[in-house]
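[1] sequence first, predicted model second:
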Amino acid sequence: MYNKSVVILANQVGPPVRGVQCFGRDQFIDLVWEKLSLGHVLLTAPRRFGKTSIMYKLVDEPRWEYQALIADLEYLREPADLITLFTELLMRNPVTSRCLKGVSFLSGRLWSRFRESVEEVELHKLRFKLRDELRPHWRESGDELFDRLAGCGHTIVFLLDEFPMMIDGMTRRDGGVEDARAVLRWLRAVRQRPECQNIRFLIGGSVGIGAILRKLGEVSSINDFESLKLEPFSRPTALRFLAGLAEGQQTDLSLACQRKMLDLVGLPIPYFLQVLFSEVRKVHLQAGTAITTRLIERVYHERLLGVECKTYFDHYYGRIRDYYARDLERAIKRMLREVAVMTEVSREAFYQIYRKEAGASATAEQFNDVAAELENDFYVRPSTDGKHYTFACKILRDWWLRYYGMEYGD
């Protein structure tokens, strides 16, 4: 039966959500706008926490007539790609496009084609053409863009998703390390220009940016950003979220069943709750059985932690291989296996595992950096006194034990 006190939610597992579907984040969005009114924001959270949905909420419901422009930077691999993207974003916004008319690197014909093109194939060709033209003088062209924006009479907010992956991707190309450093330094110079005080940047990503910047020696390049961390739901919010999913799918889900789901998942992360709800509902519909706490427990162990749902979690294991050197990869996998098996590991034991796997040259400072990255990327969390580590989330620990509890990262 329809309950007017419950928000009706679609169970969209995976893709970003918009509108009322971006549930339970109103206070956080208020905080983001408050910080953007004052400066630049670094939005941190692991993958599937809802960062992109937050960004879309800022675009869909802008405040104070700010012009919010969103872009995914994951596949950009050189500085000219970034300037091309900035140009396209500005050209396709009716307010900012007027500021770009007459820029030296954008002919009248190209300017018109960018504004009028709706076919993705045509846009792809335009991007390639502009990028090739910008490549020899991307800094100068970028400076010209922001010169125009400085006098446009509006506050422009660039919402740049997967910024760390862009920087990391640049470093993996031949000559890309210097490109990455150049982009970081140029963006900082833009932000520091007195005439660009109407420009705001919000950057976010599912990969921790700290390790990437330390490797480049560029930690100071983003020290003018204020960090905001997107946390899991509170338990009351998570219960309302599950009630909304049940209402939206016309599914009977008792309060006892909702609580059971929260107990199984651990920290109430929306994505994991959606996956569990989806799997429970599939069994409910296919078998024609009522949803009970016993059914939820069985689905959790047999399906959610089973092979058919393994792809929902593989990122957490695979990214260690993708973003850490081989010696660090072995050390981190061994550390995580140990904390999964033992439930809780002392900081000293964590350090000794790291030293054994990373080699005799491993230092306490390097360990501190690795431990901080594992915290930022939502693998582990320290105890309140900082002397022990546990897995950050029960469901992730259960999954790790299921698939990697017997190996040491080989």
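    The structure has been received and is ready for your questions.

[2] switch to C-alpha atoms for all contacts and neighbour counts from now on
    Fine.

[3] hang on, Ala68 is in a helix, isn't it?
    No: secondary structure of Ala68 (DSSP: H, G, I helix; E, B strand; the rest coil): strand, not part of a helix.

[4] that one: neighbour count?
    The tally of other residues near Ala68 (other CA atoms under 10 Å) stands at 23.

[5] sticking with the closest residue to it other than its chain neighbours, tell me its helix or strand.
    Nearest residue to Ala68 in three dimensions, chain neighbours excluded: Val157, at 4.7 Å (CA to CA, 6 or more residues apart in numbering). Using DSSP states H and E, Val157 falls within strand 156-161.

[6] touching, the residue nearest to Ala68 and Leu202? I think so.
    Yes: Val157 is in contact with Leu202 according to CA atoms under 8 Å; the separation is 7.3 Å.

[7] related to what we said a few turns ago, ok, the residue nearest to Ala68 to Gln197 distance?
    11 Å (CA to CA, to the nearest Å).

[8] the more surrounded of those two?
    Val157 (22 against 15).

[9] now for the more buried one: which residues touch it?
    66-69, 199-202 (CA atoms under 8 Å, 6 or more residues apart in numbering).

[10] now the helices for the stretch 101-250 of the chain?
    108-116, 120-134, 138-150, 163-171, 176-192, 209-216, 235-248 (DSSP state H, counting those that start in this stretch).

[11] put this next to the previous one:
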Amino acid sequence: MAFSINPGGQVSPEETLGRDELITELWGILSAQSIYMNDLRRIGKTQIMKKMNAQPRAGWASVYRDVSSCTTAAEFATLAYRLSAEMLSGTQRNLRRMGNLLGKMAGAEIAGILKLPDGSAVPWKEVLSRTFADIDEAMVARGDEAKMVFFWDEIPYLIGKIAKNDSPAVAMDVLDVLRALGQDHDRVRLFLSGSIGLHHVLHSLRQNGYNGSPLNRMAKAQPGPLAAPESETLARGLMEGSGRKFEDVDACVTALTSAVGHVPFYIHKLVSRLPKDQSLTPQLIESTLDREIRSDQNDWDLQHYRNRIDRYYEGSQKIVLAILDTVAVGQPMNLAAILKDLASQMDADQERVRRLLKLLCLDHYLMRDEANRYRFYLDIIRRWWRLERDL
């Protein structure tokens, strides 16, 4: 089967390969509880959510939205109401409680915020509470098994923006309200996702007195890269669909998918950069990737992994960089080996290193294997890191 190359663009649900088993599992989880999905950017989280939204299971209503564009709690609540109203617009049910609140101006929206008949803004908590109650009622009317799920992408960015533009206290309230509404309305589920771990946002909020645990009743999901057979199907379809020539197609497919860690975005990207006027070999594929990620002008979105350290590891940049440098060269490494290497460079407190290693795993820079050894989560990130850091 031939596929179109589209690195970073919209991929149709039909071309979102290798995720069907995971999606079936996620729908099963949603029948009982909400989900928070976190993984590296470009791993395919958004495509999973969009495929689930485009192909919902029987009995499910759904809406998808990247919520990072919302800057305040009021904008977010208005978006939730508007999406719900649009979803129910073709049915006999409407948002009764919200309609009663808004009166004759039902749905009046100015600068992204709902307004009451007197022109004042509708309190965001009231909007969310009534919207969830209305959806719950509408799903009950549809039948015993009917439920609705909100697919909300980039939720950590949303909470961070609310903390900045409203206040940390309002951001805390949003998290607690969503948690409570998810518990109170059994016909409504939340499927939240983000590339930046919510733990960073929660850490900042806890410095302002937040003690909540907004995710403790949600299932956690980490999709990871594709399995090798599915990534090879994708790579083969992209290379054959683009008319590339091969000396040994199987060897080329294996070399390409292994080099980019079986990540769909990187598979699309590397295939798009392969020469069309040469017969491809594993060696040519490797050299093309090396040239691409070595370039200071590369558009592989890899610099992100260096830049975010300054933001999310403020005060610990030096030791974090040293840890990543050490593991990039010597992986897999256990804690003792890492500490030994760091000791030759700086004073490194063991407990501090433990905490930072845990954070680096939560942020998917590193992973820990069954033998308690650390390695890079994706080898393409390790490969780029070594080039970037002259290791």
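    Now that the structure is in, tell me what you want to look at. Remember, predicted model here, so these are calculated numbers, not experimental data.

[12] for the aligned partner of Lys260 of the first structure in the second structure, helix, strand, or coil?
    Aligning on TM-score structural alignment places Lys260 of the first structure opposite Ala255 in the second structure. Following three-state DSSP, Ala255 of the second structure is assigned to helix.

[13] repeat that for Asp301 of the second structure.
    Here Asp301 of the second structure is recorded as coil under three-state DSSP.

[14] cool, Leu31 of the first structure as well?
    Following three-state DSSP, we place Leu31 of the first structure in the helix state.

[15] to which residue of the second structure is it aligned?
    So, by TM-score structural alignment, Leu31 of the first structure is matched to Glu25.

[16] how about Glu329 of the first structure?
    Matched across to the second structure, Glu329 of the first structure falls on Gln317, judged by TM-score structural alignment.

[17] burial measure for its match, as a count.
    14.

[18] hmm, it is touching Asn307, no?
    No: taking contacts as CA under 8 Å, Gln317 of the second structure lies outside contact range of Asn307: 10.5 Å.

[19] name the residues that touch stretch 370-379 of the second structure?
    Contacting residues not belonging to stretch 370-379 of the second structure are listed as 259-261, 327-328, 331-335, 364-369, 382 [CA under 8 Å, 6+ apart].

[20] let's see it at 7 Å
    261, 327, 331-334, 364-368, 382 (CA atoms under 7 Å, 6 or more residues apart in numbering).

[21] of the residues you listed - the most surrounded one?
    Leu366 leads the contacts of stretch 370-379 of the second structure on contacts (other CA under 10 Å) with 24 neighbours.

[22] the first structure: which residue goes with that one?
    Checking TM-score structural alignment: Leu366 of the second structure goes with Val380.

[23] neighbours around the residue nearest to the match of Lys260 of the first structure when sequence neighbours are not counted, how many?
    The shortest distance from Ala255 of the second structure to any non-neighbouring residue, by CA to CA, 6+ apart, is to Pro282 (5.5 Å). The local packing of Pro282 of the second structure (other CA under 10 Å) involves 20 other residues.

[24] which position in the first structure aligns with Pro282 of the second structure?
    Aligning on TM-score structural alignment places Pro282 of the second structure opposite Thr293 in the first structure.

[25] surely that match meets Leu255?
    No: taking contacts as CA atoms under 7 Å, Thr293 of the first structure lies outside contact range of Leu255: 10.1 Å.

[26] skipping its backbone neighbours, what lies nearest Ser346 of the first structure in space?
    Excluding the flanking residues, the one nearest Ser346 of the first structure by CA to CA, 6+ apart is His388, at 4.1 Å.

[27] about what we covered before: looking at the helices of the stretch 101-250 of the first structure, which is closest to Glu297 of the first structure?
    Closest approach to Glu297 of the first structure among those (CA to CA): helix 235-248, 16.1 Å.

[28] quick one: the closest one aligns where in the second structure?
    Going by TM-score structural alignment: helix 235-248 of the first structure matches residues 228-241.

[29] distance from the matching stretch to the first structure after superposition?
    By mean CA distance after the TM-score superposition for the first structure, the fitted stretch 228-241 of the second structure averages 1.6 Å away from its aligned residues in the first structure.

[30] roughly how far apart are the residue nearest to Ala68 of the first structure and Ile203 of the first structure?
    If you measure Val157 of the first structure against Ile203 of the first structure using CA to CA, the figure is 10 Å.

[31] before we move on, the earlier item: have a look at how far, on average, the strand holding Val157 of the first structure is from the second structure.
    Averaged out, strand 156-161 of the first structure is 0.7 Å away (mean CA distance after the TM-score superposition for the first structure).

[32] in the second structure, what stretch matches that strand?
    The aligned range for strand 156-161 of the first structure is 148-153, by TM-score structural alignment.

[33] then stretch 201-211 of the first structure?
    Aligning stretch 201-211 of the first structure against the second structure (TM-score structural alignment) gives residues 190-200.

[34] in that stretch, what counts as buried?
    For stretch 190-200 of the second structure, burial by neighbour count (16 or more other CA atoms under 10 Å) applies to 190-198, 200.

[35] residues in contact with it?
    For stretch 190-200 of the second structure, contacts defined as CA under 7 Å, 6+ apart pick out 34-41, 149-156, 312, 363.

[36] gap between the two ends of it?
    Counting by CA to CA, you get 20 Å between the two ends of stretch 190-200 of the second structure.

[37] quick one: contacts for Leu335 of the second structure?
    With contact set as CA under 7 Å, 6+ apart, Leu335 of the second structure has no partners.

[38] counterpart of it in the first structure?
    Using TM-score structural alignment, the partner of Leu335 of the second structure in the first structure is Arg347.

[39] which outside residues touch stretch 65-80 of the first structure?
    58-59, 62, 82, 89, 131, 134-135, 138, 154-163, 165-166, 169-170, 179, 183.

[40] just tell me the aligned range of that stretch in the second structure.
    Aligned using TM-score structural alignment, stretch 65-80 of the first structure spans residues 59-74 in the second structure.

[41] quick one: buried residues of that stretch?
    60-68, 70-74.

[42] which of those sits closest to Pro7 of the second structure?
    Using CA to CA, the buried residues of stretch 59-74 of the second structure come closest to Pro7 of the second structure at Asp66, 19.1 Å.
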